[in-house]
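3D model of this:
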Amino acid sequence: MSAPTVSSVPVPSNVPGPVPGTPLDPAVVADLHRDIRSTTGQTDTVIAPFTGDGLHELPLSSTHDVADAYARARLAQIGWARAGFAHRRRVLLRAHDLLLARREALLDTLQTETGKTRGHAFEEVFQVLSVTRYNAVAARRVLRGQRRRSGLPVLVRTRVRYRPKGVAGVITPWNFPLSLAAMDVVPALAAGCAVVQKADNQGALSILMLRRAFIDAGVPADLWAVVTGEGAVVGEAVTAGADYVCFTGSTPTGLRVGRQAASTLTGASLELGGKNPMIVLDDVDPHRAAAQAAYACFSSMGQLCVSIERIYVQRGVADQFLREFVTTTRALILGSALDYSTDVGTLTSPEQLERVTEHLADAVEHGATVQAGGRARPDLGPYFFEPTILTGVTPAMRCFADETFGPVVAVYVVDTEQEAILAANNSEYGLNASVLSGSARRGLRVAESLEAGSVNVNEGYRGSFSAVDAPMGGVKASGLGRRNGPEGLKRFVNPVTIASATGVLALPSTGAEVARLERPMVLLARALKAVRRR
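I've put the predicted structure just below:
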C-alpha cells in the first residue's frame, strides 16, 4: 500500500497536528506507526531538531515483539530465497523507482528527523538509490554457484554454492538512517535473507518510509520487520535472535554487540567510531583545499562516522590554508530551510549539543584557540552550533583523541609528509582518512601509508562513501567486516562446497590400494606444479 496522503486518509482525532515548521502529515505518521512491531502500548516522544518540539509519539517494541518478528521473518525468508535472483532483482529495482518517485517526501522526513540541510539529505537519498540498484543487479553475479578446481582432477568435480544465512539482525543509528539502513538491509534482501531491524527512535520515520517503498515494490511485509526501543533491551534481543548481525554505532556499544554475537558464534559486521584525519600537503591550492576541508568536516554538522575531525597541514602552506579555511567556514549559511538555501543544519539532540559544548569548553580551558565558530546559535534553533575550527589542541584535551561527532575540527601544522602520516596513524581508530595534494600521484603515495578502511585523495569522504561496488569499513577500534561491494553481499551467505566423484576411477579405500596409487599421485603432483596448476 502506498503512503497515504492527507486527502486519502482522515486524520484520527487523537493524532496531534504537525509540529510548526515541519511538513509531516500526522495521518501519514500514524499510518507508518502501524508498520512497527509493537504491543507494549508505550511510546517515546521524538523531537524535531530544528525546533526542539515534540515531533511524534513513537510506539515502542518489547522483546516479545522481537521474537515474533524473527518467527515471522524465518517463514517469509524460505519463500523469498526460493524465489531466486531474477525475482529479487525485479522487486528491488521496482523499489528503486518508488524511492526515486517519493524522494521529496523522503527528503522532508529526513530533514525533519535529523536536522540536516536539503543538500546533505539528498546525498543520503542518492546513496540509497545507488545501493539498491547495485545490489539488485550484482547479487546474481557475485553469489551464483561456480565451479572450482578439484584437488583430484578427472576423479572429482567441485562446485561452490552460496546459501543465505537466514535472518539478519540490523541495528542502525539516528545520524544517517536511510543510507546506513540500506547498506545493510538491501544486500541482505538481495542475498535471499530476511531482516529484523532495530531502528533508532530518532530516525524511525525515515526508515519506515524506506521500508514502505520496498513493501510496495513486492518485498513481503514479514520479510523486513522494524522494531524500536531501548538498545540495551530491544537491541540485545535483536542480536540474540540473528543468524548474522550488522551494527553501526559507537565503539563501546559495538564491542558489547560483538561480544554478544561471539558468544553464540554468530557472524557480525561492526562499523564503529572514528577520529578521521586529513593531510593537506604543501602543493595544494589553499582555496580549493579549504572548500574540500569545510565540506568534509561540517557535512551533516559533523555527525557522520567518516567526517574529518583532525587536519594536518604542511608548514609551507599552513598560514594560507588556515586563512582560507576560516574564511570559508565563517561564510557557511546555517538554517532550517527545507530547500537548498542553507549549507549547514543543526545538531540533532540536546545530548549532541552537550557533547560538542563540553569538548569545546575543555579545549579552550586547556589553551586551545578558536579560529572560527565556537558558539551555540539559539536564535536559529535550540541545537544549532557554529562550525568550529581549533588550533593549539594538545593531548591534554578531550577532543584530541576522543570522537566529538560534531562540527569541531582541530588543525595542526607539520613539517614533513612522514610527520603527517605518523600523526594521522596515531589513533585507536581507523575508519576514514583524506589526503589533499596538487599531485594525484603524490596524494596516492601518501594514501598508501594511512591506516584506515577507506582513504580519499582530493576529497573528504564522498569518493569512498559513494563507491557502492567497493568495500567500506574500519580497522582497529573502528570495527570489523565490510559493507558494500561483493564483500557486503557475501556477509549474508554461507559458502557450501559440493564435491562429486565422477566414477572414472574409484578412489582408494584400503592401504593396499593407496600403495598402488602413491607413485601415480606423486607424478601428478609434480606435473601440476610444472604447469603451474593451483
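
from here on, contacts and neighbour counts on C-alpha atoms
Fine.

can you give me the neighbour number for residue 440?
13 (other C-alpha atoms under 10 Å).

how close does it get to residue 75?
Going from residue 440 to residue 75 by C-alpha to C-alpha, to the nearest Å gives 52 Å.

just residue 156 next, same as before
From residue 156 over to residue 75 the distance is 36 Å, taken as C-alpha to C-alpha.

residue 240 now?
Distance from residue 240 to residue 75, by C-alpha to C-alpha: 18 Å.

where exactly do the helices run in the stretch 251-400 of the chain?
Using DSSP state H, counting those that start in this stretch, the helices found in the stretch 251-400 of the chain span residues 251-262, 286-298, 315-330, 350-365, 398-401.

what's the closest of those helices to residue 523?
Comparison of the helices of the stretch 251-400 of the chain against residue 523 by C-alpha to C-alpha identifies helix 251-262 as nearest, at 44.8 Å.

ok so, going back, between residue 240 and residue 75, which has more neighbouring residues?
It is residue 240, of residue 240 and residue 75, that has more neighbours when counted by other C-alpha under 10 Å, with 20 against 15.

any idea whether that one is helix, strand or coil?
Under the three-state scheme (DSSP: H, G, I helix; E, B strand; the rest coil), residue 240 adopts helix.

repeat that for residue 411.
At residue 411 the chain is in strand, as set by three-state DSSP.

ok, it to residue 463 distance?
22 Å.

who's more crowded, the two?
More neighbours surround residue 411 than the other of residue 411 and residue 463, with 21 against 13 (other C-alpha under 10 Å).

now that one: closest residue in space that isn't a chain neighbour?
Nearest residue to residue 411, sequence neighbours excluded (C-alpha to C-alpha, 6 or more residues apart in numbering): residue 311, at 4.8 Å.

residues touching that neighbour, list them.
If you count contacts by C-alpha atoms under 8 Å, 6 or more residues apart in numbering, residue 311 has them with 277-280, 409-412.

highest neighbour count among these?
residue 277 (35 neighbours).

so how many other residues sit close to residue 265?
Residue 265: 11 neighbours (other C-alpha under 10 Å).

gap between it and residue 239?
For residue 265 relative to residue 239 (C-alpha to C-alpha), the value is 12 Å.

run this one through as well so I can compare:
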Amino acid sequence: MTKMISLQNTLLSSTRTVVRSQFQRRTFPRVIQSYTRLASTMAPQLKDPSLLKQNVCYVNGEWVSAKSGKTFEVHDPSTGKLIGTAPEFDEADTKTAIKAAASAFETFRHKTGRERSKLLRKWYDLMIENQDDLAKLITWENGKPMADAKGEVTYAANFFEWFSEEAPRIYGDVIPSSVPGNRVLTLKEPIGVCGLITPWNFPAAMVTRKIGPALASGCTVVAKAPGETPFTSLAIAELAHRAGIPAGVVNVITANANTPAVGQVLTTDPTIRKISFTGSTGVGKLLMKQCSSTLKKLSLELGGNAPFIVFDDADVDVAVAGAIASKFRSSGQTCVCANRIFVQAGIYDEFAKKFAEKVKTFKVGNGFEEGITHGPLIHDRAISKVEAHVRDAEKKGAKVVVGGNKMPELGPNYFQPTVITHMTTEMAMAEEETFGPVAGLFKFSTEEEVVKIANSSEVGLAGYFFSRDIERVHRVAEHLEVGMVGVNTGLISDPAAPFGGVKESGFGREGSLYGISEYQVTKMVTYGGMGKPLQK
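Next up, the predicted model:
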C-alpha cells in the first residue's frame, strides 16, 4: 500500500511539470485514476492495527474465541473481498457472556453516577482520538464514504459524552402522600443486565446509543454486533477496555448463522431484564414474542416509511437540500430516510428539475476514493430489492429521470442514485421501505390529502415537511402519525433528541434525557410516622 501511494504521488508530481506532448496530456490523468482506483481496493492501513479484532469477542474483560472454534467471513461490500473472520458464537458462548454481565452488575450498579460519568467520558475521548481508524473500519465493512464514516464516529462518540453528563443527574421525586404522616419517595434504579442487538447501517452509532444510557444508569450489557459489520463494534469494545470499563460490564459478541439462536438466548434468559433492538419490524415482532416468556422490558426501533412533504409555500431550494440530505444519506440505507417524497402540484416540476440536477452531481464509488459521495449497498439482497422497486414503478407508469440501473462496472453492490417522477400510491415504493438510493416523487393537491396518505402506512418512525406557513407548521406537525418530525430540515438525529417511533415502528426512545429512563425502574418507598410533632 505504501509503495502504491508513493508511486501515485510520483505520478501526481510529474503532472505539475510542463507536459509538452498530447500523449502525455491524455495518458497521465488516466494512469493516476487507475492507480487511485487500485489503491482504494487494497486493505486500509490503520494507525493502530490492534483495533482490528479478528476471531475474538470481548467477554468479561478478555478477548475470547467461540468455544466451537467456528468463525464466519466478513466481506467488503465495495469489492467483495474478504476483510477477515469473526467468531460464530452459539448459545453456550452467549450464556457465558450473560453470566459475566450478571456478576459485574452486582458491583457496577453501586458505583456513583460521577464514577460512571468519568468512565464514559474516557471512552468518548478514546473514540475521538481514534476517529480515523474507526472511520476506516466503518467504510471498509459498511461501504459508506470516509466523510460519512468520520461523521458517524463523531455522532457515535457524542452518545458517550451526552450520557456521561446524564449519569450524575439521575433524580427521584418526593410525592405528597394522601395518608397523614406518610412520605412517598421514588428511587431510579438500574434495571439489570441488558441485551442489545444492533444493525449494520450505523455500526458505531447504534451500539453507543444503546450502551451509553445503559452504563450511565448502572446496567451491564451483552451487545450482539451485526454479522455484516462486526469489526467496528469490536474496536469500540477494545477502547472500552482501554478506558477502564470494569470486566463484565460491557460484553460484545458476534454471530452470523447463529444469530437466531443467540437472539433466542438473549430474549428468553431470565437474567436479561431488558432487550433493546434496532432492525426490521418483522424481527422486532419475533423478539417481542420471545421476550414475553420472561416479561422483559423492551425498546424497539423498527422499520420506517418516512413521508417527506413539500408544500407550495416552501422555499424550494431549502426543500431540495433537505430531501437530498434525508433521502441519500448512506445511499438511502437509514431507517429515517425519506421514502415517499410528496410535492404539491404548484411547485412539482420546479422541485423535480432542481432535485434531479443535484442527484446528477453525485459521484458513486469506493468509499476510500477521494471525492466519492455515495458508496455501495450492503449486499446483493439490498440491490435486488432496490431494482425491484424501480422496475415495479416503471411498469406501473412512473418515469425514471436519473439513474435506475445497477453499476456492475464498479462492483456487484452498486446502484445508480435514482430519481423517479409520476409516482402513484399503487406502486411498491409507496408501501415498502426501499432502503436504497431511489427517490420517488409523488404529486399532491391539498394538505388534507397528503396528510391522509402519509398516515396510511402501518409504520410511523419519522416524517418531514417544508412550509413557511406557521399555522400549517403546527397543524401538520401534530397530525403526522410519526415519532419524529423534521420541519424545514432533512436531518433530525441528535444525541440530545429522543429517537423512536409509533405504530409498527416500535416503542421506547433512545438518546436525550428520555433515553436513560429506558434502562431504569422506578422504586417507590413510603415512609410512615413522619408526621409526629418534634419532641421538646
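
tm score of chain vs chain?
The TM-score (TM-score structural alignment, normalised by the length of the first structure) is 0.87; 484 aligned residues with a C-alpha RMSD of 2.0 Å.

can you tell me what the residue nearest to residue 411 of the first structure aligns to in the second structure?
In the second structure, the residue matched to residue 311 of the first structure (TM-score structural alignment) is residue 341.

look up how far residue 450 of the second structure lies from its match.
Applying C-alpha to C-alpha, the value for residue 341 of the second structure to residue 450 of the second structure is 10 Å.

shared neighbours of these two, anything?
Common neighbours of residue 341 of the second structure and residue 450 (C-alpha under 8 Å, 6+ apart) are residue 309.

in the first structure, point out the residues matching stretch 139-157 of the second structure.
Going by TM-score structural alignment, stretch 139-157 of the second structure sits over residues 111-129 in the first structure.

list the buried residues in that stretch.
111-122, 124-129 (16 or more other C-alpha atoms under 10 Å).

give me the aligned partner of residue 414 of the second structure over in the first structure.
Residue 414 of the second structure maps onto residue 384 in the first structure, by TM-score structural alignment.

actually, residue 328 of the second structure.
In the first structure, residue 328 of the second structure lands on residue 298 (TM-score structural alignment).

and residue 235 of the first structure? What does it align with in the second structure?
In the second structure, residue 235 of the first structure lines up with residue 263, judged by TM-score structural alignment.

can you list contacts of the one helix or strand that match maps to?
Element membership of residue 263 of the second structure, judged by DSSP states H and E, is helix 259-268. Applying C-alpha under 8 Å, 6+ apart, the external contacts of helix 259-268 of the second structure come out as 89-91, 94-95, 195, 255, 272, 275, 287, 290-291, 293-294, 296.

assign a three-state SS to the residue most central in space within the first structure, would you?
Centroid-nearest residue in the first structure, with C-alpha atoms, centre = their mean: residue 180, separated by 3.7 Å. Under the three-state scheme (three-state DSSP), residue 180 of the first structure adopts helix.

map residue 508 of the second structure onto the first structure.
Checking TM-score structural alignment: residue 508 of the second structure goes with residue 481.

wait, residue 527 of the second structure
If you follow residue 527 of the second structure across to the first structure using TM-score structural alignment, you land on residue 500.

likewise residue 218 of the second structure?
Match for residue 218 of the second structure (TM-score structural alignment): residue 192.

what residues are up against residue 495 of the second structure?
155, 158-159, 162, 209, 511-512.

reformat the residues you listed as JSON lines; add secondary structure and distance to residue 42 of the second structure.
Output for the contacts of residue 495 of the second structure, formatted as JSON lines (DSSP: H, G, I helix; E, B strand; the rest coil; distance: C-alpha to C-alpha, whole Å):
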{"residue": "155", "secondary structure": "helix", "distance to residue 42 of the second structure": "27"}
{"residue": "158", "secondary structure": "helix", "distance to residue 42 of the second structure": "31"}
{"residue": "159", "secondary structure": "helix", "distance to residue 42 of the second structure": "32"}
{"residue": "162", "secondary structure": "helix", "distance to residue 42 of the second structure": "36"}
{"residue": "209", "secondary structure": "helix", "distance to residue 42 of the second structure": "31"}
{"residue": "511", "secondary structure": "coil", "distance to residue 42 of the second structure": "36"}
{"residue": "512", "secondary structure": "helix", "distance to residue 42 of the second structure": "39"}
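
of those residues, which is the most crowded?
residue 159 (29 neighbours).

tell me who's in contact with that one.
Neighbouring residues of residue 159 of the second structure by C-alpha under 8 Å, 6+ apart: 205, 208-209, 212, 495, 511.

surely the match of residue 414 of the second structure meets residue 374?
No: counting by C-alpha atoms under 8 Å, residue 384 of the first structure stays clear of residue 374, with 11.1 Å between them.

higher neighbour count, those two?
Neighbour count, other C-alpha under 10 Å: between residue 384 of the first structure and residue 374, residue 384 has more, with 27 against 21.

chain neighbours aside, what residue packs nearest to that one?
Take residue 384 of the first structure and drop its neighbours on the chain: the residue closest to it by C-alpha to C-alpha, 6+ apart is residue 346, 4.5 Å away.

if I look at the counterpart of the one you found in the second structure, how far off is residue 29 of the second structure?
When the second structure is aligned by TM-score structural alignment, residue 346 of the first structure is paired with residue 376. According to C-alpha to C-alpha, residue 376 of the second structure stands 25 Å off from residue 29 of the second structure.

looking at these two, which is more packed in?
The residue with more neighbours, out of residue 376 of the second structure and residue 29 and counting by other C-alpha under 10 Å, is residue 376; that gives 31 against 13.

quick one, what contacts that one?
Residues counted as contacts of residue 376 of the second structure (C-alpha under 8 Å, 6+ apart) are 77-78, 143-144, 331, 364-366, 413-415.

which of these has the most neighbours?
Of the contacts of residue 376 of the second structure, with other C-alpha under 10 Å as the count, residue 144 tops at 34 neighbours.

tell me how many other residues crowd residue 171 of the second structure.
10.
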